[in-house]
Every structure is written in structure tokens, then in C-alpha cells.
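[1] below is the sequence, then the predicted model.
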Amino acid sequence: MDAPDVGTFAIDPTGRDILGDAERIRRIGSVARVEMPGGVRAWAVSDQGLLKRLLVDPRVSKDAYQHWPAWINGEISSDWPLFPWVAVRNMLSAYGPDHRRLRGLVAGAFTARRIAALRPRVEAITGDLLTELADLPPDGPVDLRERYAYQLPVTVICELFGISDDATREEVSRCVDALFNIGKAPEETVAAFPRLQQILRELIAEKRQRPGDDLASALIAARDDRSSLSEDELVDTLGLFVSAGHETTVNLLGNAVVAMLTHPDQLGLVRSGRVSWEEVIEETLRNQAPVPNLPLRFAVEDIDVGDGVRLRAGEAILACYGAAGRDPLVHGGDADRFDVTRAAKEHLAFGHGVHHCLGAPLARLEAAIALPALFERFPDLTLAAEPGELLPLESFVSNGYRTLPVRLAP
């Protein structure tokens, strides 16, 4: 690996201090040169206003196959930890007409009406999980991430896509965890991508024989009936939803619980009804973006971004959502402070523009049900560790905790 250029910030792939790194990048400038794992370099954009403009700029693409010379020329090998984030063929990485085609195939499944119709099922799953928690020994610490924050979104997304086999669900979850925890064991990340694709191809073959009332069967029907979706696009689209469909929500729930337990005065405002749980959710998304850095976008042509900086055609761009949520130009000098009473909670945690996350309403619904239900069922909930002892996930693209030990009762 070459030594970083002067002015180039080397990102810690293990994410030991994600938001601290975000602040250090911001000090370099609203757009700064960074070095990612493997010595791959990009422009990191931390300024919220500039990032919003770039996210809607047609001169910015997500398609490495068209607009990243390093990828096109074979300079990026399959053992690069971020390879799966760029290699996929779905709407996350598509550009222009391809993106509109792929997004159009699935957008109807995530309308406000369809998401609202999921509420009874999300409430039922939440109730079952809370009952399981209540049945545990009251005097021992419980990993709330594993037993609650993780189980709810995984169950919901797997049911939506007809993944009913427990063993398959567990293996899908392991693969997704490896794709996000890129600083933990790069070799696991590399192996997880083809394995997840294999699992999904097997699922597709099964659904073709025995289709069900689920989104996977609907996508397969769209692929087979109209040929508007290639087989690789079908596999990677399913992969996108089963991964993004739970990782973001797991982190959102965990980060919100920690924020409430470490800010008892603000929890009191929520319990008194002076502040809503929706405000807690938005402040958590702003202050602790579940996906703080999303790789990658590419300049289609030269773009002047101000301060004498020009993004050259073909250069990579890293969208720093976590830094943008704490932008002092938007949120003032206390932008890093968690405050549910903050009047403006604008953030980019779910992206912006044509690539705004389709699953954002579902994530918000799950959090709006799971958080109040948890604190109502266990009013004496406390952390079973000091906040500084909570270990972050080993990743710079996923912002959450490896475990969340709590005590459900005194």
C-alpha cells in the first residue's frame, strides 16, 4: 500500500472512532481526500449542503462498470473488502435509465399504504420478542441487540421476501453481518458475497417451483414474465433488500436505546409526552447515522465543488452521511450533541435524491413500534455496562454496537 498523500486522511476500516474520524475529515475541508482499505482513494464529502447537491447531480454515478476507470481496467480485485459494494447489479449501483428501471420494479412494494399495512405484523413480532425477554432470568444482563434490536427487522424482512427456513435466515444474517463488518475479518467479507448470492439463487429456484405471496416471488414473476430484470439483477436486488432491510434498523434501534439510557432527562421528556418517539428516531438518525459512510459514487465528468477543488472524471466519492448529520453549518456549534428537543433534525441517514432509501418508511415504522413498546414493558431498563465499554462494530460503513448489555429490571 502506498503511503497517503499529504492531505489524504487514512480511514480506519475497523471504525473504532467513526464520528471522530468524521470530524477530522471535516477539518480538512467540506470535501477531502481519503484512503480506504486496500489503498483505494476517494473524495469524502462531509458538508451536508454539498453532499445533497452531489446526490442529485446527474454528473455523479453509482455505476462502477461505466464510470470508474480503476474498476473498468481491472485494478480492483475481488479480495478488496468493499468489492461487494461496487460489484452488485441492482438499483443501489445503477445509473440513469437502468436505475429508473430497477427502482420502478420494486417501488410499488414500499408505498405508504403497503408499509402501513405491515403495522399489525410488526406489532405482533415486537410483542413476541418482549415476551421472550420477560421470560429470561431477571437478575442477569441481556444482550438487547441480539435478542431484540436484531431479531425484529430480520424477522420482518425475511417474512416480506418469503425466507421462512430458520437455517437460511441465520446464514443470510451472517453473510450480511460480514458484508458490513469490513474491518473485522476482510476474508470473511470477501467470502460472504458469493455465498449470499448462492443462497439467493437457491431461494429463487425454490420460489420458481413454489411461488408464494411474498416480494421475492413477485420479483421473480416480473423477471420471468417481462424479462425486464436480468438474473444477476434479480439476485442482487434480493440481496440489497435482505441486507439493507435489516442492518440499518438494527443500528437505529440500538443507537436509540443507548441514547435514551444515557440521557435520562430526555427519556423523561418522552415519557411525559412532551417529546415524541418520532423525534427520538430522527435525532438518533441525525446524531448517530446507522450507515455513516456509503461507498461509492463516481464523477461522470469534471465537477467544480468550490474552494478550488475539482472532482475529476472517474474519481471515486464517499458519501459521509454521519458527518453530514453533524454538520455545524446546519446544526450549529452543538451539532455533535444528542438533543431530542432540537428544532431542526435534518439528516441524510437514508440518502437523498433518486437513491433515497425505499425502505426508510419501514425502518421508521419498526422503530416507532419497537422503542416505545420496549420502554413501556421494561420501565426500569438500564445499561449493564458503562457507555465507554460498549464496543462499536468493526466497520466504517456500519455504526452500531457489537453487543448491547442491559438489565431489564433492578
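    Looks like it came in fine.

[2] hey, let's count contacts and neighbours off CA atoms from now on
    Noted.

[3] state the distance from residue 329 to residue 356.
    Distance, residue 329 to residue 356, by Cα to Cα, to the nearest Å: 22 Å.

[4] swap in residue 365?
    From residue 365 to residue 356 the distance is 17 Å (Cα to Cα).

[5] swap in residue 204?
    For residue 204, the distance to residue 356 - Cα to Cα - is 26 Å.

[6] start and end of stretch 340-349, how far apart?
    End-to-end span of stretch 340-349 (Cα to Cα): 16 Å.

[7] contacts for that stretch, please.
    Defining contact as Cα atoms under 8 Å, 6 or more residues apart in numbering, one finds that stretch 340-349 is touched by 48, 266, 275, 279-280, 282-283, 285-286, 289-292, 321-322, 324-325, 331.

[8] mind listing what's buried along it?
    Across stretch 340-349, burial judged by 16 or more other Cα atoms under 10 Å covers 340, 345-349.

[9] residue 246: which of the residues you listed is nearest?
    Closest approach between the buried residues of stretch 340-349 and residue 246, by Cα to Cα: residue 349, at 14.3 Å.

[10] comparison target, given below:
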Amino acid sequence: MTSHTSHPVIDTTGRDIHGESERLRALGRAVRVELPGGVIAWWVTDHALIKQLLTDRRVSRDTYQHWPAWENGESELAQTWSLSMWVAKRNMISAYGAEHGRLRKLVAKAFTARRTQAMRPRIEASTAELLAGLAEVPAGEVVDLRERFAYPLPVQMISGLLGVPDEIRGPLLTAVHEVMDTSATPDQVMANALEVDRLLHELVAVKRTRPGDDVTTGLLQAQNDDGGQMSEEELVATIMLMFTAGHETTVNLFDQTISLLLTHPAQRAAALAGTVPWEDVIEESLRLEAPITNLPLRYAVEDIDLGDAFIPKGDPIVIAFAAGGRDPKAHGDTATEFDPTRPTRRDHLAFGHGTHHCLGAPLARLEAAVGLPALFTRFPRMRLAVPAGELRPLGSFISNGHAALPVVLTPNDEGTP
């Protein structure tokens, strides 16, 4: 699909997510933009409007029912679009109406408050193990904290929860990481999608022959109890959703919060002294640096007249979660600043809103509430190893983190390197 319009073209490499959001906000609450392949979509940056649309029955995430250009997956766009992986899966997050309710009910059993709290000892043990490994790093040596702490802790938790065996976990993580690269070519996207599907079907096959006390086994049992109403495609797509959302968002939450505290010494000192609760630090980080910045796609089920904009039936919509978190109408003139005492720190959309609010949000918060204070208490002199401006973002306009987070955990006496 090609375009000859003058709509703003979205930078899918995510080189300046927040700058792009502010430029689009200046154009209106909801503006038309151009995505890869010439796809024209509505880009929503306004906090109040995002909340409105996320609870509006006239907005759907069902690509097959409500995006005419998709042609039920048969169009050229559906076969070649570089972002197809984000809209093609049939799972809880892409379902609409009663279908969404049916799938969400099955998945919700995995994320009860009781089950989440029962994971605390496992989170504490994994945190202690990772910190012990970091403590062996020689003083003054640079270490990538995203790779050594922010990444492995959530991965271990979601892998254990889903019962992903080691021989599948590594390749699956690699394939999912490639999916997150929204600058990939269509051929790369298709190859990554096939690899993810292959690995997830392998996981399901393993769990059918070797069931365990894990969520994947539970979903298989629910599929049986449901009389087969959850299709194999829905099952595999749901496991992928849980695995991806269950670690990618939390990795970025750790990454961004660590970076913020290392560049805001007063807020770091307040958190360590207990004068500002760690929970408030976490919520403010989620507001300021939403782990998922923009999420394609939603669709207008019917015409939506917003007064200042008119979204025709069938038009695609992108919710800009990160932009909503920095909306000055919701958070004041200091919306772009890190302030854990901000009265609106909890009024963010980092985990969604309404019927699609993330079921795994309590687990992500628990992991951060355990891991972050333990990390900063263990390494009170930790600092960035490079100027903050040199930290490189991920190659994605969806996932909001750093390619690496180089730090010096224990500076040597000379203050080098």
C-alpha cells in the first residue's frame, strides 16, 4: 500500500519517541498519521481521550471484524505489512465484546491476587541470586544492567509461571526480541512470526505430554473444560501474549526506573531513606516512561465524532500511551519531569485502561517493588557509566527501553573509569 498524503510519517525506529509525541500533540488530540506501507491511522495523544476511547464500545481491537483493509487476512496488506504481527493474532487482547470476555475469563485465572503474592518468595530468591552475581563484578568495571538484572528477573518469573522449559526459553526470547524490532523488513517480520509460532506449538506439545503446575498446563485444561471453544490458534496466541507482555513491559520498567534514579540523585536519596515510598517511584516511572509507548491497532466500529475530529467507521487507531502519560492537561506544566511526589503519579495508562487493562500489572509492580530497592540498597554508589544522553533507545516505536544500560556498580577509589 502506498500513500501520497502529507500526513506525518511515524518513525518506527523509535529514535525520539517523546519528541515525536509532542509534535503530534501540537497538531491535535487525535491526528492522522502514516504508518509503514502507507497505512493511514489516527494517532491519539490526549490522556482524557485515550481513557474515553479505551472504554468506548465503538472501538475494537478485532482486526478481522473491524478493519476492512485487512480483508479477513486475505488482502495484500495482510500478507506483506511489516506490522502485521501486532494485529494478526487472535487472542484475548485482540478480541471484541463477548469473545474478549470469554478469553479474558480463562486467562484471569492465572493472575489472581493470591497467585501473584505467592510468587514473592521466588522473586526475592531470584533477585538475591542476580545481586550475588553482580557483586562479583570488580570495582570500576562497567556492566550492562539491562542484560544482567532488568532482563533476567522478569524472564525467570514469566518463564516459571508459564512453565517454559530452558530448551525453548532461549530461542523464544530471541525470536520475541526480533518481533519487537519495528524497523525490521516485511520478510524479517514473517520469518520471526513463523519462528515464534513454531516454538509456541513446541511448548504446547511438551505440556500436553509433560503437564506441570503452571499456567500453560492450566490453559490446556481450560481448553478441555471449555469443550474446545478455545481454538489452538487462540491458545498459542494467548501464551505468546502472556510471555511477551509478561517480561517486555517489566524489563522496560526496571530499565527506565533505574535510569531515572541514576539521573535524579535527590529522588534516589529520598527512596533509599524511605521518605518517598518505592511504590510512588514505580508509579511515576510508569507515567513518565510507559514501557509500551504506542500500540497498534484499534478500529472504529462505527463513525466516531469527537467534535474536533471525525473518525470514520473502519479507520485504524493507535493509542499513544507514552504521550498520554506526559499530557500537561492531566499532569501539569511539569509533566515531562520525574517527580514521585506528583499528585497524579498513579493516574497513568501504562498498563492500559478499561476491559483491556493488563492482567499482569500486579505481578510487574511486585517484581519492581522487590527488585529495585534491593538493587539500590546493595549498590548505593552505583552510577551510569556514560552520560545519560548517550543511552541508545531500542529499535522500536512500541517498546520503550534502552539497547543497553551500562553502569558502574561499585566505583573504585579514584572514581574511574
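    Nice, I can see it. These numbers come from a predicted model, not from an experiment.

[11] sorry, back to before: when residue 365 and residue 356 of structure 1 are compared, which one has more neighbours?
    When neighbours are counted by other Cα atoms under 10 Å, residue 365 of structure 1 and residue 356 differ, and residue 365 comes out ahead with 19 against 14.

[12] what's near enough to touch that one?
    Here residue 365 of structure 1 is in contact with 115, 119 (Cα under 8 Å, 6+ apart).

[13] same check on residue 184 of structure 1?
    Residues near residue 184 of structure 1 by Cα under 8 Å, 6+ apart: 14, 394-395.

[14] and what of residue 25 of structure 1?
    9, 32, 44, 46.

[15] what helix or strand does it sit in?
    Using DSSP states H and E, residue 25 of structure 1 maps to helix 18-28.

[16] what does residue 89 of structure 2 give?
    Under the assignment here (DSSP H and E), residue 89 of structure 2 is part of no helix and no strand.

[17] how about it: what's its closest non-neighbour residue?
    residue 237 (6.0 Å; Cα to Cα, 6 or more residues apart in numbering).

[18] residues near the one you found, how many?
    As a burial measure, residue 237 of structure 2 scores 23 neighbours (other Cα under 10 Å).

[19] does it count as helix, strand or coil?
    Following DSSP: H, G, I helix; E, B strand; the rest coil, we place residue 237 of structure 2 in the helix state.

[20] list the contacts of it.
    So residue 237 of structure 2 contacts 89-91 (Cα under 8 Å, 6+ apart).

[21] again, only using 10 Å
    Residue 237 of structure 2 makes contact with 88-94, 196-197, 200-201, 231, 243, according to Cα atoms under 10 Å, 6 or more residues apart in numbering.

[22] which ones among those lie within helices?
    196-197, 200-201, 243 (DSSP state H).

[23] please produce a markdown table containing those residues, extended by neighbour count.
    As requested, these are exported to a markdown table (neighbours: other Cα atoms under 10 Å):
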| residue | neighbour count |
| --- | --- |
| 196 | 23 |
| 197 | 17 |
| 200 | 22 |
| 201 | 18 |
| 243 | 22 |
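
[24] quick one: which two of those are the most distant?
    Spatial extent of these (Cα to Cα) is set by the pair 201 and 243 at 13.5 Å.

[25] what segments of structure 2 are strands?
    30-35, 39-44, 59-60, 142-144, 294-300, 304-305, 310-311, 316-320, 383-384, 406-408 (DSSP state E).

[26] out of these, nearest to residue 79 of structure 2?
    When the strands of structure 2 are compared by Cα to Cα, strand 39-44 sits nearest residue 79 of structure 2, at 13.9 Å.

[27] have a look at how far, on average, the closest one is from structure 1.
    After superposition onto structure 1, strand 39-44 of structure 2 sits on average 0.7 Å from its aligned residues (mean Cα distance after the TM-score superposition for structure 1).

[28] so where is that strand in structure 1?
    Under TM-score structural alignment, strand 39-44 of structure 2 corresponds to residues 40-45 of structure 1.

[29] how far does that stretch sit from its chain's centre?
    Remark: stretch 40-45 of structure 1 is offset 19 Å from the chain centroid, using Cα atoms, centre = their mean, to the nearest Å.

[30] stretch 278-297 of structure 2 too?
    For stretch 278-297 of structure 2, the separation from the chain centroid amounts to 9 Å (computed by Cα atoms, centre = their mean).

[31] which residues in the stretch 151-300 of structure 2 form helices?
    For the stretch 151-300 of structure 2, the helices defined by DSSP state H, counting those that start in this stretch cover 152-162, 166-179, 186-209, 215-225, 232-262, 265-273, 278-288.

[32] as a markdown table, those helices with distance to residue 124 of structure 2 would be great.
    Output for those, formatted as a markdown table (distance: least, Cα to Cα, whole Å):
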| stretch | distance to residue 124 of structure 2 |
| --- | --- |
| helix 152-162 | 10 |
| helix 166-179 | 21 |
| helix 186-209 | 27 |
| helix 215-225 | 21 |
| helix 232-262 | 15 |
| helix 265-273 | 18 |
| helix 278-288 | 16 |
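
[33] which stretch among these comes nearest residue 390 of structure 2?
    Of the helices of the stretch 151-300 of structure 2, nearest to residue 390 of structure 2 by Cα to Cα is helix 232-262, at 11.9 Å.

[34] just want the angle from the closest one to helix 278-288.
    Put simply, helix 232-262 of structure 2 runs at 110 degrees to helix 278-288, going by axes from the mean of the first three to the mean of the last three Cα atoms, to 10 degrees.

[35] mean shift of helix 232-262 of structure 2 relative to structure 1?
    Comparison of helix 232-262 of structure 2 with structure 1 after fitting gives an average deviation of 0.4 Å (mean Cα distance after the TM-score superposition for structure 1).

[36] repeat for stretch 196-204 of structure 2
    With mean Cα distance after the TM-score superposition for structure 1, stretch 196-204 of structure 2 averages 0.9 Å from its match.

[37] and residue 164 of structure 2, how many neighbours?
    23.

[38] just to revisit the earlier point, next, the angle strand 31-35 makes with the helix holding residue 25 of structure 1.
    Interaxial angle, helix 18-28 of structure 1 versus strand 31-35 (the same axes, to 10 degrees): 120 degrees.

[39] buried ones in helix 18-28 of structure 1, by neighbour count?
    18-19, 21-23, 25-26.
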